[in-house]
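[1] Could you work out the structure for the sequence below:
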Amino acid sequence: MRVIISPAKKMKTDTDFLGSRQLPRFLDESKMLLTLVKKLNYEEAKALWKCNDAITELNLERLRIMDLTRQVTPALFAYEGLQYQHIAPGVFEQQELEYLEEHLRILSGFYGVLRPFDGVVPYRLEMQAKLEGPDFHSLYQFWNRKLAEELASESSCILNLASKEYSKCISPYLSRETRFITCVFGQCVNDNVVEKGTLAKMARGEMVRYMAERQIDSVEEIKAFNRLRFRFDEERSTELTYVFIQE
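    Have a look, this model is predicted:
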């Protein structure tokens, strides 16, 4: 089983806590994207990143000095978003970290697919960013089947805890032999399941943590997940969609 999650916009560099074990598998592709982004002027970069002047200036400075092989941080510790706060890898013991290194994969518009201890540098490039190159008009087109094929080569069962922005770079390319299960974390509103972004991020992080603590190796075991007052809803779930409702 492989578990996929989204990255976070906010990142940090921390080379003192735990070292990376390897560089990302698609580093050559990342170098190609870096070359393209470095060619953008200020206004083009700001439009690509959809951010304010302060964040634009920060990321342009990052680009100026960016070296993808030096001063790298393990991916699991580099991202600082809400989901990663709820994973809380900083307090894991070695057994839990080894579980995540084997089972967890982080999708990235810049790096493709990351293992938790792949060394990364802070960047800003969302999967839906409108970056064009010689042979592609979007990052979805750039990555094409590569990410799905990489995941499918590792496991025939993928647990999707990623946002739609990221999961849709995987799902269209999987064969019928690969089981692709999506988790929905929602609330009942007028008998409809409503998924709220902030709460879903928290729940996805808690699910990753739950799985690591229990060393889960069968996807059916996650049905017992009960954090943040979520419970598995058998009636609303299907073979490929696991629905968790907050009580």
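[2] all contacts plus neighbour counts: C-alpha atoms, from now on.
    Will do.
[3] Do you have the strands of this structure handy? List them.
    Secondary structure of the chain, counting by DSSP state E: strands at 2-5, 73-74, 104-108, 112-114, 119-120, 157-160, 179-189, 192-194, 230-232, 241-246.
[4] which other helices and strands contact the fifth one?
    Using 3 or more Cα pairs under 8 Å, 6 or more residues apart in numbering; DSSP states H and E as the contact test, the elements touching strand 119-120 are strand 73-74, helix 75-78.
[5] starting at the chain centroid, how far to that strand?
    Relative to the centre of its chain, strand 119-120 is centred 14 Å away, using Cα atoms, centre = their mean, to the nearest Å.
[6] I would like the residues contacting it, please.
    With Cα atoms under 8 Å, 6 or more residues apart in numbering as the test, strand 119-120 has contacts from 20-24, 68-69, 72-75, 78.
[7] most neighbours, which of the residues you listed?
    Thr73 (27 neighbours; other Cα atoms under 10 Å).
[8] surely it meets Gly19?
    Yes: assessed by Cα atoms under 8 Å, Thr73 is found in contact with Gly19 at 6.7 Å.
[9] Skipping its backbone neighbours, what lies nearest the residue minimising distance to the centre of the chain in space?
    Most central in the chain under Cα atoms, centre = their mean is Ser6, positioned 2.3 Å from the mean C-alpha point. Leaving aside its sequence neighbours, Ser6 sits nearest to Ala162 (Cα to Cα, 6 or more residues apart in numbering; 4.8 Å).
[10] Could you also give me the structure for this next sequence, so I can compare it with the first?
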Amino acid sequence: MKIILSPSKTQNHERKRKDKGKNILKEAKTKELFNYLKSLSKEDLGEELDIQGNLLDRTYELYQEHSFEDQTLPAIECYNGSVFKQLDLESYDQEQFSYLQEKLIIISPMYGPLHSDTEIWPYRLEMRLKPDGINLYEYWQEVMKDYFADVDLIVNLASNEYSKVVEKNYQGKIIDFYFKEEKEDGSLKTVGYYVKQNRGRMLEQLIKKQVKSLEAVKNINLEGYVFNEDHSSENEFYFIKPFEK
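    Here you go, the predicted structure:
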């Protein structure tokens, strides 16, 4: 079983843990992307990454100052979006850290599949973009196919933008998650912010409880979001927060 997760655009730049982690899986492919983005003018970088203003200024500086000799940091420390903010890393014991390092795979457009302790440099890139005309789904497709070839079950906490690069050639079982809120009339609504938050909460519970079975997943309560048998299917798990009267 592996748990897949999207990366976040917001990232840290300062290392906390002293232990050295894993090397990136496909260094040559990563360096090709880094070097191309570093070679661009600020204007061209903005067009490639679909950014402007202060964000473009910071991103251009990031790539211009980047060196492959720079200090790296573990992927789980680098990403700092709303999903990752739900993880209480400081509270994990050794067994929980081992579970995290074994089970979690972050799907990165810059690095491919990442373990939580893979050593990376901060970057700015999204899977939907095409730097130098490169289709990043195709760029990483064979890497993902080979990496997940022997994995029998994927717990999918990634967004569709990232999970589809894994799903395209995967032959095993994938469980997709849906987080909904019940309205007064019984209909269901999706709130984007809470979807991201609940992906992080779900991962936090999987790590804390070191979950290894789908039945154990169904028993998780995410601050009121609980597994709903009626809406769920073999490959789709719905966690719904009932309407409070």
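[11] hang on, the earlier thing: quick check: the aligned residue for the residue nearest to Ser6 of structure 1 in structure 2?
    Aligned by TM-score structural alignment, Ala162 of structure 1 pairs with Ala158 of structure 2.
[12] Now do that match: how many residues are near it, please.
    When neighbours are counted by other Cα under 10 Å, Ala158 of structure 2 registers 22.
[13] residue contacts, it?
    By Cα under 8 Å, 6+ apart, Ala158 of structure 2 lies in contact with 4-6, 199.
[14] for Val243 of structure 1, same thing?
    Val243 of structure 1 sits in contact with 183-186, 232-234, 236-237, where contact means Cα under 8 Å, 6+ apart.
[15] hmm, back to that, quickly list what's touching both of Thr73 and Gly19 of structure 1.
    Phe117.
[16] contacting residues around the nearest residue to Val155 of structure 2 once chain neighbours are set aside?
    Nearest residue to Val155 of structure 2 in three dimensions, chain neighbours excluded: Ile3, at 4.6 Å (Cα to Cα, 6+ apart). When contacts are counted by Cα under 8 Å, 6+ apart, Ile3 of structure 2 touches 103-105, 154-157.
[17] want to throw those into CSV with neighbour count and distance to Ser41 of structure 2?
    Formatted as CSV, the contacts of Ile3 of structure 2 follow (neighbours: other Cα atoms under 10 Å; distance: Cα to Cα, whole Å):
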residue, neighbour count, distance to Ser41 of structure 2
Lys103, 20, 39
Leu104, 24, 36
Ile105, 23, 33
Ile154, 22, 40
Val155, 21, 40
Asn156, 22, 37
Leu157, 26, 36
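[18] Relative to Ser213 of structure 2, which of those is nearest.
    Val155 (10.4 Å; Cα to Cα).
[19] how many other residues sit next to the residue nearest to Leu56 of structure 2 when sequence neighbours are not counted?
    Of all residues not flanking Leu56 of structure 2 in the chain, Gly46 sits nearest, at 6.0 Å (Cα to Cα, 6+ apart). The number of residues packed near Gly46 of structure 2 is 18, by other Cα under 10 Å.
[20] quick one, helices of structure 2?
    Secondary structure of structure 2, counting by DSSP state H: helices at 27-39, 42-49, 53-65, 75-78, 94-103, 136-147, 160-167, 192-209, 214-218.
[21] Which one of the ones you listed lies nearest to Pro109 of structure 2?
    So among these, helix 136-147 is nearest, using Cα to Cα, at 6.5 Å.
[22] what span of structure 1 lines up against the closest one?
    Here helix 136-147 of structure 2 aligns to structure 1 at residues 139-150, judged by TM-score structural alignment.
[23] Give me the distance between that stretch and the centre of its chain.
    14 Å.
[24] ok, residues contacting it?
    109, 112-113, 127-132, 135-136, 169-171, 173-174.
[25] Could you do stretch 188-202 of structure 2 as well?
    Against stretch 188-202 of structure 2 from outside (Cα under 8 Å, 6+ apart): 82-87, 157-158, 178-183, 220, 222.
[26] Now, of those, which are buried?
    Taking 16 or more other Cα atoms under 10 Å as the criterion, what is buried in the contacts of stretch 188-202 of structure 2 is 82-84, 86-87, 157-158, 178-181, 220, 222.
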